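Participant: what follows is a predicted protein model with its sequence.
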Amino acid sequence: MFTAKVYIQLKSGILDPQGKAVEHALASLGFGQISTARVGKLIELTVDAADQAEAETIVRGACEKLLANPVIEEYRYDIQRAEQEAEA
């Protein structure tokens, strides 16, 4: 078993209205030193795979087919052996 963390955000150049809202809110709260905010998604997955390579293939497929919109979003992921297996 593996645990995957998938990070998804809009590609640069794509308008990020949530990021803009966060920027304005931060500025109004006195955090003018922060000039840019981008909002994305974090999706955590538990993957049943024989090895790291198979887990990566499964996660990449899930990202490309469902989790991310490749036209406007980019993604990256981190995969680790699940905690309970790592301790055994």
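Facilitator: Nice, thanks for sending it over.
Participant: alpha carbons only for contacts and neighbour counts from here, please
Facilitator: Will do.
Participant: distance of the closest residue to residue 48 other than its chain neighbours relative to residue 35?
Facilitator: Nearest residue to residue 48, sequence neighbours excluded (CA to CA, 6 or more residues apart in numbering): residue 1, at 4.6 Å. Separation of residue 1 from residue 35 (CA to CA, to the nearest Å): 40 Å.
Participant: put this next to the first one:
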Amino acid sequence: MYKVKVFVTLRESVIDPQGTVAKDSLHKLNYGEVSDVRIGKYIELTLEKTDRNIDEIVKEMCEKLLVNLNVEDYRFEIEEVVAQ
């Protein structure tokens, strides 16, 4: 079994209104040292063992469904889980 962590962020060239609101709110709470906030999403997948290449499977899932490639970037980490 595999545990996959997918991290999705807006591309640097894309304006992040949610991040701007969070940064402004942090400044109002006296966290003036915060210079930028970018909001993303975290996706956790559990995959059964397969003969197919796990990296390729996850890349396909991200690019076909989980990530909007027009405005988002992504990276993922795969961890093999040993049943106990």
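Facilitator: Perfect, I can see it now. Since the model is a prediction, treat every value here as computed from it, not as a measurement.
Participant: look at residue 1 and residue 35 of the first structure and report which has more neighbours.
Facilitator: residue 1 (18 against 11; other CA atoms under 10 Å).
Participant: that one and residue 46 touch, don't they?
Facilitator: Yes. If you go by CA atoms under 8 Å, residue 1 of the first structure and residue 46 touch, sitting 6.9 Å apart.
Participant: intersection of neighbour lists for these two?
Facilitator: Listed as contacting both residue 1 of the first structure and residue 46 by CA atoms under 8 Å, 6 or more residues apart in numbering are residue 82.
Participant: now check the first structure for the residue matching residue 3 of the second structure.
Facilitator: Using TM-score structural alignment, the partner of residue 3 of the second structure in the first structure is residue 3.
Participant: that's all I had, so thanks and see you.
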